[in-house]
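Asker: My questions are about this predicted structure, shown below with the sequence.
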Amino acid sequence: MSRPLLGGACLLILSLIASKALAQPPQLLTPPFSEAPKPAKIALVIDDVGHHLRHQEFLDLAIPITIAILPGSPHATKLATTAHQAGHQVMLHLPMQAQGQQTATEAGMLSASDSLAHIELLLDYALQQVPHAQGVNNHQGSYLTEQEQSMAWLMQALKQRQLYFLDSRTSAATVAEQQALAHGVPTIRRHVFLDNQLQQVALEQAWQGLLELAQQQSQAVVIAHPHPETLAFLKAKIPLLPTESFQFVYVSELLN
């Protein structure tokens, strides 16, 4: 084949390729899929419930709430039943020996002198007064939660009864969470106390700290108490939280 014919053939082929390419619609590049960040989860626990029927007002907050009820309090059983029927989670707020306490200061309080059998007896009696309890957290207990043997026995009892444990961390030296994990008891710790001080500025600071911590570690457990000031504060703050950034859940949804 002569060079002019070869060159013409090449031009013909190139023109056919170009015309075919022009005939095809342009391909759009699809940007890589980016999943929206998941909201930080917050479990709100209301401690010390049971002394007043007005405590049930916390159940009207439009979020999941875990209600920690004191056994032996006048309205323990009624409030546990009401909370359960309203779809909220019930927790036994179990009294435990605090630093400086030599003897039990309230009925049913666990102390370092208790045997395993006595711990089980007190636990079962408390659970009878707080029906529907799915877990346990410590009321006071700054001394007892530091005692390895007592916590080991308590976790054995909770394991047998298929209950979880929330370490309220009333002592920095607590071994409760450690013993729960060692005995296969689902557990988590308290991260923030909301209302150690009831002044508005203190509540604001604790709330802001909670939100920052929840975002940092993707979840947080906050304990509050059934004070009128706390209820008013929560009623004002909760509706302002962006649902795409924060989600309220029950304690059982955050367990290790």
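Answerer: Sure, I can see it. Everything numeric here is computed off the predicted structure, so don't read it as measured data.
Asker: CA only for contacts and neighbour counts going forward, please
Answerer: Noted.
Asker: and stretch 214-222, how far apart are its ends?
Answerer: End-to-end distance of stretch 214-222 (C-alpha to C-alpha, to the nearest Å): 10 Å.
Asker: residues in contact with it?
Answerer: Residues outside stretch 214-222 that contact it (C-alpha atoms under 8 Å, 6 or more residues apart in numbering) are 39-45, 189-194, 210, 213, 251, 254.
Asker: and the residues you listed, which of them are in strands?
Answerer: Taking DSSP state E, the ones among the contacts of stretch 214-222 that sit in strands are 40-45, 189, 192-193.
Asker: Dump those residues to TSV, plus distance to residue 93 and neighbour count.
Answerer: Converted to TSV, the ones in strands among the contacts of stretch 214-222 look like this (distance: C-alpha to C-alpha, whole Å; neighbours: other C-alpha atoms under 10 Å):
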residue	distance to residue 93	neighbour count
40	26	22
41	22	23
42	19	25
43	16	24
44	14	23
45	11	25
189	14	20
192	17	20
193	15	19
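Asker: Got another one to weigh against that:
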Amino acid sequence: MRLGNIRIKKPRNFDHHFLLLAIILTVLSLVSAFWLDHLNYSQKKISYLPWVSLTHLKEKTAPPSPEVKVFLADFIQQHLERNGISPDSISTERTDEGLVYIAVQTTATEYTKIKDKFMAAIKKKKIKANLREEKSQSGEIVVTVELREKSTTSGWVIFRYTAPVVARKAAKPSPLPATEKKEVSKKVALVIDDMGEDLDFLQELIQLKTPLTVAIIPEARYAQETAAIASKNGLEVIIHLPLEAFNNHISSAGAEGLIRTSMSPQDIRSILEKDLNLLPQARGLNNHMGSKATTDEAVMDIIISFLREKNLYFLDSKTSPKSIAYDLALKKKVPAASRQVFLDADEDRSRVGNRLLELFNLANKNGQSVGIGHPFPETLEVLKTYLPRAREYGLQFVPVSEVLKR
């Protein structure tokens, strides 16, 4: 082009740049359209793209439901019956989470006959099985088969039979089976809160012959008697310290000696000193209520410092998901643990058994677990049923002092 004697040149890359800009704007427009359409779909408004099919795709890749594990229990029972085990000798329990517990009372001959077939059938279902054989004090052989799918425990099958009598030479007594010497490494610590009001319930706990931990409210009617009897009979004692909750909630037990966030450090320490004088057998302390106090760093700093000074441990009952108490204890070099399962914190006591099995499963998965229960008749009945089975699950009950993080 010429303008007078001036020649104007059109840039060589003009068309290329214009095309690139057009492509970028087109892509941005498409992305915006897709995003707006998906936004409409997520808000259940009119959308034009097949987002539903993507939802179906997600459903296909969802993890197996508890019904899959129920199918596994049925498969095992049918397999055992086909191989000569009487249905009357098999009992099956299922939890709400899908865990299964199958107990089989059999004979040494029957077990020897079906063992290899059973393990082969389980393997064919692509289920890993960890088998452990132990001899009980009564001479009964207990075979525990832990079933695992994708590194997660699905349940247990327990075979029980009486060991056959074998003649032994007097000069060479046969050694004990190696499995009897094996120490169970997975630990469960169970705390019974709100103790100190019912000595009869304490005697029931003692009769369980299990190293439980009892958390005693210092101002309870029989607090000192409870601590003395529990300690004498192998139960670990800790202080169940009443702490302020949100909404000024105070339970019927523990209103006396309540530590509030508005108290001075001197008043808080005075209560702690008095509680320890009342319960000198205490090895540690956990909070009673405390959804507000355990989120207050100033209050918890006083309590944790007191525990460090007295060489006591701290158990966070986790009455609030925002509790800072456990982390603060570790930060200040105080041995600590944190509750993972409440067995009976709500009114639905029918689920206590399921929650105890959940506690067992956490110990199997993580090596240890901590649970808290309360002195309710329903809880006691579940403990009577399940505590003797602990070794069948590959677990050992221990006091809280044996599962502390330091």
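Answerer: Alright, I've got the coordinates. Nothing here was measured: the structure is a model prediction, and the numbers come from that model.
Asker: How alike are these chains, TM-score-wise?
Answerer: TM-score of the superposed chains, computed with TM-score structural alignment, normalised by the length of structure 1, equals 0.81; 222 aligned residues with a C-alpha RMSD of 2.1 Å.
Asker: max-length helix in structure 2?
Answerer: Determined from DSSP state H, the single longest helix within structure 2 is helix 14-42.
Asker: Please compute how far it lies from its chain's middle.
Answerer: Centre-to-centre, helix 14-42 of structure 2 and its host chain are 49 Å apart (C-alpha atoms, centre = their mean, to the nearest Å).
Asker: so the host helix or strand of residue 355 of structure 2 matches what in structure 1?
Answerer: According to DSSP states H and E, residue 355 of structure 2 maps onto helix 352-366. Taken onto structure 1 by TM-score structural alignment, helix 352-366 of structure 2 occupies residues 203-217 there.
Asker: how big is the offset of that stretch relative to structure 2?
Answerer: Average distance, stretch 203-217 of structure 1 versus aligned residues of structure 2 after superposition (mean C-alpha distance after the TM-score superposition for structure 1): 1.3 Å.
Asker: can you give me the offset of that stretch from its chain's centre?
Answerer: Mean-position distance between stretch 203-217 of structure 1 and its chain equals 14 Å (C-alpha atoms, centre = their mean).
Asker: So which bits of it are buried?
Answerer: Residues 203-204, 206-207, 210-211, 213-215 are the ones in stretch 203-217 of structure 1 that count as buried (16 or more other C-alpha atoms under 10 Å).
Asker: Distance to residue 10 of structure 1 added to those residues, as a markdown table?
Answerer: A markdown table is the format used below for these (distance: C-alpha to C-alpha, whole Å):
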| residue | distance to residue 10 of structure 1 |
| --- | --- |
| 203 | 81 |
| 204 | 78 |
| 206 | 78 |
| 207 | 75 |
| 210 | 72 |
| 211 | 69 |
| 213 | 69 |
| 214 | 67 |
| 215 | 64 |
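Asker: and which of those residues is nearest residue 175 of structure 1?
Answerer: Ranked by distance to residue 175 of structure 1 (C-alpha to C-alpha), the buried residues of stretch 203-217 of structure 1 are led by residue 213 at 22.5 Å.
Asker: contacting residues for the closest one?
Answerer: Applying C-alpha under 8 Å, 6+ apart to residue 213 of structure 1 gives the contacts 219-220.
Asker: how close does it get to residue 91 of structure 1?
Answerer: 24 Å.
Asker: cool, residue 256 of structure 1 as well?
Answerer: 17 Å.
Asker: neighbour-wise, which of those two wins?
Answerer: The neighbour comparison of residue 256 of structure 1 against residue 91 (other C-alpha atoms under 10 Å) goes to residue 91, with 29 against 14.
Asker: Map that one across to structure 2 for me.
Answerer: Alignment note: residue 91 of structure 1 maps to residue 238 in structure 2; criterion TM-score structural alignment.
Asker: you'd agree that match is in a strand?
Answerer: Yes: remark: residue 238 of structure 2 belongs to a strand, assigned using DSSP: H, G, I helix; E, B strand; the rest coil.
Asker: Hmm, residue 352 of structure 2 is touching residue 344, no?
Answerer: Yes: using C-alpha atoms under 8 Å, residue 352 of structure 2 makes contact with residue 344 at a distance of 5.9 Å.
Asker: which residues touch the helix ranked longest in structure 1?
Answerer: Criterion DSSP H: the longest helix present in structure 1 is helix 3-23. Contact with helix 3-23 of structure 1 is made by no outside residue, as judged by C-alpha under 8 Å, 6+ apart.
Asker: what's it aligned against in structure 2?
Answerer: Under the alignment (TM-score structural alignment), helix 3-23 of structure 1 falls on nothing in structure 2.
Asker: circling back: residues of the longest helix of structure 2 that come out buried?
Answerer: 37-38, 41.
Asker: Report the aligned residue range of structure 1 for that helix.
Answerer: Across structure 1, nothing matches helix 14-42 of structure 2 (TM-score structural alignment).
Asker: Which strands and helices lie in contact with that helix?
Answerer: On a contact count with 3 or more C-alpha pairs under 8 Å, 6 or more residues apart in numbering; DSSP states H and E, helix 14-42 of structure 2 meets no helix or strand.
Asker: Mind telling me what residue 106 of structure 1 corresponds to in structure 2?
Answerer: With TM-score structural alignment as the criterion, residue 106 of structure 1 lines up with residue 255 in structure 2.
Asker: how many other residues sit next to that match?
Answerer: If we define neighbours as other C-alpha under 10 Å, then residue 255 of structure 2 has 17 of them.
Asker: same question, residue 195 of structure 2
Answerer: Look at residue 195 of structure 2: counted by other C-alpha under 10 Å, it has 26 neighbours.
Asker: Alignment lookup: it to structure 1.
Answerer: Mapped onto structure 1 by TM-score structural alignment, residue 195 of structure 2 lines up with residue 49.
Asker: cool, and residue 147 of structure 2?
Answerer: Here residue 147 of structure 2 stays unmatched in structure 1, going by TM-score structural alignment.
Asker: residues touching residue 147 of structure 2, list them.
Answerer: 127-130, 153-157 are the contacts of residue 147 of structure 2 under C-alpha under 8 Å, 6+ apart.
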